[in-house]
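A.B. asks: My questions are about this predicted structure, shown below with the sequence.
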Amino acid sequence: MITIQYNKKTIQEDERERTTTYLTINGVADEDSFYLAGDPPSAHFYNSEIINILTSHTFEEISKSFSKFTFPREVNWWDDSLDIKVYCNHYFKQEIPCTTIELRLNDWEHWAKPWSMSSLAKEFETNIARLGNERISYWQEDDETVLNGFGIEYKVPSSTALIRQEIDTLLPILKTIIDETNKRLLESLDSEVVLTYFQFPEEIKTACKQYLVYFTQFIADMGIKVDTELKEELNHTLFKIIPANKEESLERIKEALTIYLNAPNAHNFQAQISNQTDIAAKQWEANFYHLKSQLSLATSIIQAKDSTIEMLQLSNYQYKQLLESHSLKKESEEEEDVIPGIVSLNSYEGQGFKINLAEIFRRLKRGF
């Protein structure tokens, strides 16, 4: 049960004064809230304590007080804020119970993305359709323009559902749609490069980015010259690989990146690479141990917060749809003697791909 107090305050605007209504819910005041009386009544809130109170109720319970209430939500996977709208009772033509999440474009006057806002909205709508979920659909405030707001609409299965539970179910789905939208928009910019995206936890981002920077030297030691670009884009780490030779196969570069990201997970990789003598392998080893030490430190810090991360699983943070696992060609020679008669290397097999460590170390040479 909730109790509501309606409070008046005077706001000075230029040389005029106006009176507005703000609400107190269960004794908690939100002076930044505003209330729109009438039929149907609605309210917008900013106070997190009040938002928690309201969302801990069902749609049916809140419908006794509001037909609709809204509140902003900050997330780390969208540049601007989200505006969450909860419809509990009849609200014009809106089906109820229902939730919409608007993707705010607060800085549209200074839009600097390499695609238009309408292209963003169109790709977003296309990816919602790909879900094939009849309860989830594209939402746009004004049919004529996306500037007045667009987002996702979710038809709640029951008015007795808890509001918070339904929102918590919808947000990960929205994140997936946004990630796929961003990925496809970036991919459309240049077909002659390899683009891949990561979403590293903050505690390990620096170490992982340093490991990615070394990929330029690693692939050069494999006989392929590329330029790379690493930057933060759309709340993700974008890794761009540009072949020096336009005739170079992008598939070969993708395979090399797959090897580079997954080889450190191979069984006994540390022991195997330590037996190499070529400077190229020794530099890869040095970068591997630097990454490992940084991740070990980060793991300790995160575990102190009752969380965990997996060591060296860079590919866990990568969009699988873009850099798919490649079945690498089986080489005619499956083993190589590192120390003749004593140590030999076999291929490492992972999910959907096979890494031939022996072939890697044969090719990994540094010329002077």
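C.D. replies: That came through, no problem. Numbers count the residues shown, from 1 in each chain.
A.B. asks: rest of the way, CA atoms for contacts and neighbours
C.D. replies: OK.
A.B. asks: and N245, how many neighbours?
C.D. replies: The burial count assigned to N245 is 10, neighbours taken as other C-alpha atoms under 10 Å.
A.B. asks: same question, Q165
C.D. replies: Q165, neighbours per other C-alpha under 10 Å, totals 13.
A.B. asks: Comparison target below:
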Amino acid sequence: MLDIKFVPIKDSKKSYIVIDGHKDAEPYDENNTYREHRFQTKEVYDTILNYSSREIYEYFDEIIYYDLENPIASELSIFIHFYEMSFDINLNYSFYLNAWDKGFTFDNFLSVLESLLPDKYNGEDSKFLVDVENVVGLNLILPYTSDSISLHVRAFIEEINSLIKLTYLTLSANSEDSFISVFKFPESIKTPCQQYLMYFGQFLSDLGIEVETTLKEQAHSTLFSVTPKDKDDAMEKIKDVLEMYINLPNSDAFNRINNPNVALIQIQANVMHLNSQIMLAHATIQMKDATIEALKISNYQIQQQLYHQEIQKEEDEEAVIDGIISVKKYDGQWFSVNIPEILRKLKRKFK
């Protein structure tokens, strides 16, 4: 049982908090209606975390601790609020922007970090927010339990620290010679989605661009890196092709093309395989909606292009069988797939 003693400070209305024989250096005012205390002595703060949320709520509405030794940020502020039936943990990571020397902008860091966060941090019981321009805040609400809150606080901090490290790694790898895109796939269809991504290297080869691709899992995400063998191939061009590639499964017009082109048949087969696996995993969901959800890229660069891309209105045609069949450019809700241009590129390679 938590037993806190309040030792009066001479000639003061405040007291020192003593827990299990350890005294905190920060004076506490027992007369405040809102029972808030910022712990200054780490040993005392660690001690109170060993108790349950219900026990702590007997004494405090909120406890605070500033961790100046956190290896991830300039400062980590930990706010724990206690309510009748629950408690929440609020982590505020502060970054000193005048000393920011990561090789990428703080805005890019925020965008990639948000894309890497598990879905649970976008729900009713948790939030991701930027309070001010240099503070990243994450909030997690938990029900009262009989176990130590230390388990929950440390697990939360360790998870976010790992995600921030992964964000640093991802952005650092986006050099002039290569780039990494971050994907979050539902577990039920992660394998076929990853298989589809790995074919992207062959797809680029059919377009005359030779690259090396690697795929690995980190945290809750899939990291897909692309490095062109010819340094003259612009990164932005490859990113544009990747944007188009991940939207091919959404294009009914592309899937209906009938052409003996070997490269075209191969990419259609990969698209059909992906769609069939999604249909099996989500039998009650329309295939198109499931595919869009499965292949929604978290990578900040490509996502910005998807949402801000202006849909082209002009028509374009390419003969599949001269004088008999032609196809036009396909417009989707958030993207445009230039099917004629794909055919032109592939036909140059395989004519």
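C.D. replies: Cool, the structure landed. The shown structure was predicted, so the numbers you read here are calculated from the model rather than taken from an experiment.
A.B. asks: so who does T216 of the first structure touch?
C.D. replies: Contact analysis of T216 of the first structure by C-alpha atoms under 8 Å, 6 or more residues apart in numbering lists 225-228.
A.B. asks: I84 of the first structure contacts P72, doesn't it?
C.D. replies: Yes. Applying C-alpha atoms under 8 Å, one finds I84 of the first structure in contact with P72, separated by 6.0 Å.
A.B. asks: The second structure: helices as residue ranges?
C.D. replies: 42-48, 53-57, 106-116, 149-173, 190-198, 200-206, 235-247, 252-255, 262-281, 287-294, 300-308, 339-350 (DSSP state H).
A.B. asks: Could you name the helices and strands sitting against the fourth one?
C.D. replies: If I follow you right, that is helix 149-173 of the second structure. Helix 149-173 of the second structure sits against helix 106-116, strand 179-183, with contacts defined as 3 or more C-alpha pairs under 8 Å, 6 or more residues apart in numbering; DSSP states H and E.
A.B. asks: Could you do the third one as well?
C.D. replies: When contacts are defined as 3+ C-alpha pairs under 8 Å, 6+ apart, helix 106-116 of the second structure packs onto helix 149-173, helix 300-308.
A.B. asks: gap between the closest residue to L138 of the second structure other than its chain neighbours and L113 of the second structure?
C.D. replies: Leaving out its chain neighbours, the residue that sits closest to L138 of the second structure by C-alpha to C-alpha, 6 or more residues apart in numbering is F128, at 4.7 Å. Applying C-alpha to C-alpha, to the nearest Å, the value for F128 of the second structure to L113 of the second structure is 10 Å.
A.B. asks: Which one's more surrounded, those two?
C.D. replies: The residue with more neighbours, out of F128 of the second structure and L113, is L113; 24 against 18, by other C-alpha under 10 Å.
A.B. asks: which residues touch the most centrally placed residue in the second structure?
C.D. replies: In the second structure, the centroid-proximal residue (C-alpha atoms, centre = their mean) is L116; its distance is 1.7 Å. Counting by C-alpha under 8 Å, 6+ apart, L116 of the second structure touches 163, 167, 182, 184, 220-221, 298.
A.B. asks: rewinding a little: list the members of the contacts of T216 of the first structure that persist in the second structure.
C.D. replies: For these, the aligned pairs still in contact in the second structure (both residues aligned by TM-score structural alignment, their matches' C-alpha atoms under 8 Å) are 225-228.
A.B. asks: of those residues, buried ones?
C.D. replies: 225-226, 228 (16 or more other C-alpha atoms under 10 Å).
A.B. asks: So what's the residue count around G132 of the first structure?
C.D. replies: G132 of the first structure has 10 neighbouring residues, counting by other C-alpha under 10 Å.
A.B. asks: And T196 of the first structure, by the same measure?
C.D. replies: 22.
A.B. asks: per the alignment, it corresponds to what in the second structure?
C.D. replies: Taking TM-score structural alignment, T196 of the first structure has S181 as its aligned residue in the second structure.
A.B. asks: what do you get for T216 of the first structure?
C.D. replies: By TM-score structural alignment, T216 of the first structure lines up with G201.
A.B. asks: So F66 of the first structure sits against D39, correct?
C.D. replies: No. Using C-alpha under 8 Å, F66 of the first structure is not in contact with D39, being 9.8 Å away.
A.B. asks: Of these two, which one has the most company?
C.D. replies: F66 (23 against 11).
A.B. asks: how far away is that one from L162 of the first structure?
C.D. replies: 15 Å.
A.B. asks: Please apply the same query to L364 of the first structure.
C.D. replies: Taken as C-alpha to C-alpha, the span from L364 of the first structure to L162 of the first structure is 57 Å.
A.B. asks: now do L261 of the first structure
C.D. replies: Taken as C-alpha to C-alpha, the span from L261 of the first structure to L162 of the first structure is 42 Å.
A.B. asks: Repeat that for E334 of the first structure.
C.D. replies: For E334 of the first structure, the distance to L162 of the first structure - C-alpha to C-alpha - is 58 Å.
A.B. asks: More neighbours: those two, which one.
C.D. replies: L162 (18 against 14).
A.B. asks: okay but the more buried one is in contact with T55, surely?
C.D. replies: Yes. Between L162 of the first structure and T55 there is a contact under C-alpha under 8 Å: 7.0 Å.
A.B. asks: residue contacts, the closest residue in space to T99 of the first structure that isn't next to it in sequence?
C.D. replies: Using C-alpha to C-alpha, 6+ apart and skipping the chain neighbours, the partner closest in space to T99 of the first structure is V86 (4.7 Å). V86 of the first structure is in contact with 68-70, 97-100, 163, counting by C-alpha under 8 Å, 6+ apart.
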